Structure formats: C-alpha cells, structure tokens
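Visitor: have a look at this prediction, sequence included:
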Amino acid sequence: MDSAQLYRMLVFANVVEQGSLTAAADELGISRSMVSQHLKKLEQRCDTKLLQRTTRKMALTEDGQQLYHHCAELLLLAKQAEETTQPKNKELRGRITISTPICFGEKFITPHIGEFHQEFPKIQINVQLDDRRMNRLEDNVDIAIQNESHAPTDSAFIKLGQFDEYMVATPEYVKQHGSPLHPDMLLDHQWLLQTASYLPQSFLLKNSYGDTFTIKVPPFICCNSRHAIAQIAKQGVGIAILPSYLVDAEIAQGELTHILPDYHLNETDVYAIHPFNSAIPPRVKAFLEFIQLKLKTAYNN
C-alpha cells in the first residue's frame, strides 16, 4: 500500500467523523474539492461505493461501514502518535444530530446541553424534538432516542433507562367523580389522551397477581403534546395517562393522584440508537457516555 492510499483512508475517516466534506476539509486544512477527490480515488481503488451523498444528507454504504471500522483505527493511531508531541487534551469537534421525543428531550436532554458544551466546546449539536419517528438514514441522525417495549434489532443501541406510565387526575377531580377501585370503573370517567382523533384508545392493565385487563376508552380531550395533557390534567378535567418522569413530582406534592396504583400499564425502555455499530465516532461516543451518566443519576434520584 502506498502512502497516498493511506492518506485517503484517513481523509475518509475524517469525513465520517466530522459529518460532512466541508467539516473534514476544515479539520484537515485542505479544500473541500481535494477531500472529494481523495474520496473518489479511494472508491475507485476499492471498487465500491463508500458514501451515499446528496445535497441534504450523507450516509455510509454497507461497504463504507466495514471500511470505516478499519480506517477509524488508523485515524486513532495517527492521533495518538501526534499526541505524543502535542497536548493530550485536544478538543473533539464536529456535528451531532440527536432526535428525541419532545417530553423526554425537554426533561432529560436539553437541560444538559450547556454542560456538555462546556466540556466539549467545539462539538456542534442539532437536537430535534419530535414525537414522530424520524428516518435515521434520511435525516442523517447520529443518535435517535426512542421509547421501545423491546430492544431494537435494526441498529446498535444503548439502554438509557426505563419508565412506567401512570393514570393520574387531580384530587379535586377524584373527589367530584369518585376514585376507581377496579379497571371496569374507568369507563365511567373523562379521559385526556395524547392522540389526534376522538377514536377510542385501548390500554392493557396488569396487577401484581398477574391479572390483565384491557380497557378501551374514548378521549374527552385529545392533544398531540404530553406536556399539554399534563397541564390540562392539573386543571381537574379528567384522567390522563402520562409517563412517570413527567408526573412523579406532582404526585409527591399532592397535585395529582395516581389512579389504581396497583394496576400497571406497560413499562417502556428508553434506548439511544445509532448507526455506527462498534466504530462509533469519538464525538458521538462522548455524548452517549455523557448522557448515560446524566440519566443514571436522574433515575437513581
């Protein structure tokens, strides 16, 4: 292997880790067109397509994913060699795109962005708060935080935590309408649900003895925002189904009452899903480790 081919591999690894040709060019101190030429020659030498590029996105092909795994090791070795004569605290840089459900992101992700920036001031972050599932490939998402009942099978992932969903209402609502003592009694109540229509929603309840009950209730008030549903619930309008992390404090303070606490809705796991398999770019790995620590602290509290 000649030195030119080795350099092309380092250029390729930089493009993947920086997230774009322009950012890689800035990191390497060469022009964007030169980066493009090196990639083209590398693909010709490897006789395969390594990157799928359009004006909106860039994604690794399957062959590109395999080659990047090895090129990333070369880049790491090069950086380690360079650090023997340079300071070891060289700052990470590049861009990270993160998608997360709105409530979870506002509760656990965005409050810590400032602290992450203090630690890694040259990493740019794009946080997309959206309850809809984003296409991780088309939207060029580095980390997708998703609620799943089972571990994902289509990507690499890290489990961040777990939460329950509670049925809650204000003490005033319960006093006026009565406290349900059995799932059958839930049908007589007004429901505040996260949905876009008035179609009835089905929920599975399970008690500590393993008995299961399915209830199907129509929304009295529906909304596409869990935060808004929580706000409406605190006005005493009806019973809402909300994630535990959104209502734990209100239940502890007596602002909301946990309805039928012996009956559980589905437990939901939270995963950070990424497309990098074992060759995770350092900037992405830094954020994953950072947010894991933050969420571990939050769940332990």
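Guide: Received, thanks.
Visitor: switch to C-alpha atoms for all contacts and neighbour counts from now on
Guide: Fine.
Visitor: where do the helices sit along this protein?
Guide: Assigned by DSSP state H, the helices in the chain fall at 3-18, 21-28, 32-46, 62-83, 102-104, 113-119, 171-177, 226-233, 244-252, 282-300.
Visitor: residue 134 is nearest to which of those?
Guide: Distances from residue 134 to each of the helices of the chain were compared by Cα to Cα, and the smallest falls on helix 102-104, at 12.6 Å.
Visitor: contacts for that closest one?
Guide: Helix 102-104 is contacted from outside by 129-131, 226-227, 246, using Cα atoms under 8 Å, 6 or more residues apart in numbering.
Visitor: this is the other structure I want to compare:
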Amino acid sequence: MDRLTEMEAFATVVDQGGFTDAARKLGISKSAVSKHVSSLEARLGARLLNRTTRRVSPTDIGLIYYDRARRVLNDAGEADSIVTAMQSEPSGMLRMSVPTDFGVSYLSTMIGQFMQNYPEVTVNMVLKNRHVELISEGFDMAIRIGEQEDSSLRARRFCQTTQRLVASPEYLARQGRPARIDDLTDHRLLHYSTQASGNVWKITAPTGELRQVRSSGWLTVNDGRSLLDAAVAGLGIAYLPSFLYHEALREGLVEDVIPDLPREVQGIYAVYPPGRFTQPKVRAFIDFLVERFADLGPDTW
C-alpha cells in the first residue's frame, strides 16, 4: 500500500478519535481505514493504536509516530499547494517600492502594459529613495540599484546602469574642465540629499583606486531629475546614472566631465522576501521586467 495513504489514515484516526469519523473525513469506508492502519502497523512491527469498544487512542509509540507523520503529511499538502499556486494566474495586490528617479523615468510608463497583460493584478507602486523593510512594511518586492547588502533577500538583476560625472558645455567653458578627480574640489558640485554617506561621491580612479570626493555641495536636492536639470542649466557637475542623463548626453546638453574615468556599472535588481516559492504576481512582474529591459542599459537607454 501507499505509505502516505497509510500515514494519512492513521493520523486521521488520531485526529478524529475513531475509525468511523476518520472514514467520514476521508470519504472512504471504515473497513478501508482499518485496513490501511493495520497494514501500517504490520510494516512497522509496532502497535500504534489502543482500540476499545468506546474509543481509540494512540499508544506511546503511536503518539511519537503521529507527530512525525503529521509533519510529513503537512509538508506533502504544502507541496501540492505550491504546485497549484505556481500554476495559478497572477492575481491580487502587488505592492512594491521603487526608487523615485527610476520609477518616474521608466516604470510609470511601462506599468500599464503589465496590468493589461494581467488584469487580475492591481499595483501599488510606492516611490521611495530609501530601502524599505519589505516584510515589516508590507511590500511584496522592491527595485534597488547598486550592490545588494541584505543577503537575506532574494534578488534578480534585470538591467544595469552606469554612473558618470556630467555638466553642461556652458559650465565647462566657464569654469574649466577638471582633468583629475582631485580637481573636483574646485568646482560646484550638485548632490543628492538622500545619500546615506552625506555629500560624498565614491569614484573609481583610472588606477582602479576608489576615491571619495567630499563637498558641501553648491546645490543639494533629493531628486535626480532635478539634479540633471540643474546640470543642464549650467549650475554645476552632477554624478548621475545613465538612465537619467543618457538623453541629455545624446542631445549635447551635458558632457562627460572626465572621460578617462572607468565606467561605474551598477546592477538594477528586483528583490523580494525569501521563501519556498515566489508568488505568481511577483514572478510575473519580474519576468515582465526582464523582457522589457532586455535591450536597455548600461549605456543604451
């Protein structure tokens, strides 16, 4: 006989307190339940149930076996549920945290197509420039840029971007072009106010050394698009990702300030909580991102 069937019959007898109620619960005959339990006891060579005319109860060995058997049965049931869930259509609320610049520039224009593809999914996209706590703050997933420090989360890279120093031709003609990283201290620098390290840029020198440029910043803003606008207007030098500056660079509104610097390539990731399986709505959106960004980045946007 099937081992799981025997386990299920035995565990149900214990749960229901007798063969009659167990048979009703399982939807089979009382004699079939008795046959399964007897076969299990014969195979194990142990008596698992005390049988009287009034009640049925597990023996000491039977109680220990019941605890283990119930775990196995629960795991088997969960495995079946996972397969069912994995094959089900994505549905429900998808709540995600997205960096403001990336969300405004790209996801906000793409999200409509995803929702048309999956009409049973509703989306709550929260634009934030800080890393949220996914589980405690109730998020299904997040988009994050750069090195992933939280190793407890699952992450899938779907694109890359670069970081470059950019400024308008007018600013460089007026203030001069810095030849080295050290020259930046003599220039007007435009900073993100949300940087955890303060107004500090970490830039890789041509030698491969990681340098830090500290400045109070002539202008500090918590929005990358505003920093780009300020750079285009000739207010100073900004350190921005390619998904923000690419169009202005192509149109000649800004220039690469120190072209000899190595490219600073950063991954763009979909991160989500760890678990035995990924929710269909999360999996569907990540697959959507991978498809839509297949031909974008790190320099081509």
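Guide: Great, that's in hand. Values in this document were obtained by computation on a predicted structure and should not be read as measured data.
Visitor: ok so, going back, separate out the buried members of the contacts of helix 102-104 of the first structure.
Guide: 129, 131, 226-227, 246 (16 or more other Cα atoms under 10 Å).
Visitor: ok, the residues you listed vs residue 289 of the first structure, which is closest?
Guide: Of all those, residue 289 of the first structure sits closest to residue 129, with 20.3 Å by Cα to Cα.
Visitor: my guess is that closest one meets residue 108, correct?
Guide: No. With contact defined as Cα atoms under 8 Å, residue 129 of the first structure does not reach residue 108; the gap is 11.8 Å.
Visitor: contact partners of stretch 104-119 of the second structure?
Guide: Outside of stretch 104-119 of the second structure, the residues that reach it under the criterion Cα under 8 Å, 6+ apart are 90-91, 121-123, 243-244, 285, 288.
Visitor: relative to the first structure, which residues correspond to it?
Guide: Stretch 104-119 of the second structure lines up with residues 106-121 of the first structure when matched by TM-score structural alignment.
Visitor: residue 215 of the first structure -> the second structure?
Guide: Aligning on TM-score structural alignment places residue 215 of the first structure opposite residue 213 in the second structure.
Visitor: contacts only, for that match.
Guide: 181-182, 184-185, 200-203.
Visitor: at 6 Å instead, please
Guide: When contacts are counted by Cα atoms under 6 Å, 6 or more residues apart in numbering, residue 213 of the second structure is found next to 200-201.
Visitor: try the one 5 residues further on
Guide: For residue 218 of the second structure, the set of contacting residues under the criterion of Cα under 6 Å, 6+ apart consists of 188-189.
Visitor: measure it to residue 256 of the second structure for me?
Guide: The gap separating residue 218 of the second structure from residue 256 of the second structure is 19 Å, by Cα to Cα, to the nearest Å.
Visitor: identify each buried residue in stretch 152-159 of the second structure, please.
Guide: 154-155, 157-159.
Visitor: and those, which is closest to residue 66 of the second structure?
Guide: The shortest distance between residue 66 of the second structure and any of those, using Cα to Cα, involves residue 154 and amounts to 35.0 Å.
Visitor: who are the neighbours in contact with that closest one?
Guide: Listed by Cα under 6 Å, 6+ apart, the contact set of residue 154 of the second structure reads 271-272, 274.
Visitor: what's the counterpart of it in the first structure?
Guide: Under the alignment (TM-score structural alignment), residue 154 of the second structure maps onto residue 156 of the first structure.
Visitor: against residue 272 of the first structure, how distant is its match?
Guide: For residue 156 of the first structure, the distance to residue 272 of the first structure under the criterion Cα to Cα works out to 9 Å.
Visitor: again, but for residue 163 of the first structure
Guide: Residue 163 of the first structure sits 15 Å away from residue 272 of the first structure, taking Cα to Cα as the criterion.
Visitor: same question, residue 43 of the first structure
Guide: The span separating residue 43 of the first structure from residue 272 of the first structure equals 31 Å under the rule Cα to Cα.
Visitor: can you tell me the closest non-neighbouring residue to residue 150 of the first structure?
Guide: residue 269 (7.4 Å; Cα to Cα, 6 or more residues apart in numbering).
Visitor: burial count for the counterpart of the one you found in the second structure?
Guide: Using TM-score structural alignment, the equivalent of residue 269 of the first structure in the second structure is residue 267. When neighbours are defined as other Cα atoms under 10 Å, residue 267 of the second structure has 19 of them.
Visitor: ditto for the one 10 residues further on
Guide: Around residue 277 of the second structure there are 12 other residues, counting by other Cα under 10 Å.
Visitor: what about the residue nearest to the spatial centre of the second structure, distance to residue 220 of the second structure?
Guide: What sits nearest the mean C-alpha location of the second structure, by Cα atoms, centre = their mean, is residue 271, with 1.8 Å. In this structure, residue 271 of the second structure and residue 220 of the second structure are separated by 29 Å, where distance is defined by Cα to Cα.
Visitor: compared with the first structure, how much does the longest strand seen in the second structure deviate?
Guide: Under DSSP state E, the strand in the second structure containing the largest number of residues is strand 154-167. In the superposition against the first structure, strand 154-167 of the second structure averages 1.3 Å from its aligned positions (mean Cα distance after the TM-score superposition for the first structure).
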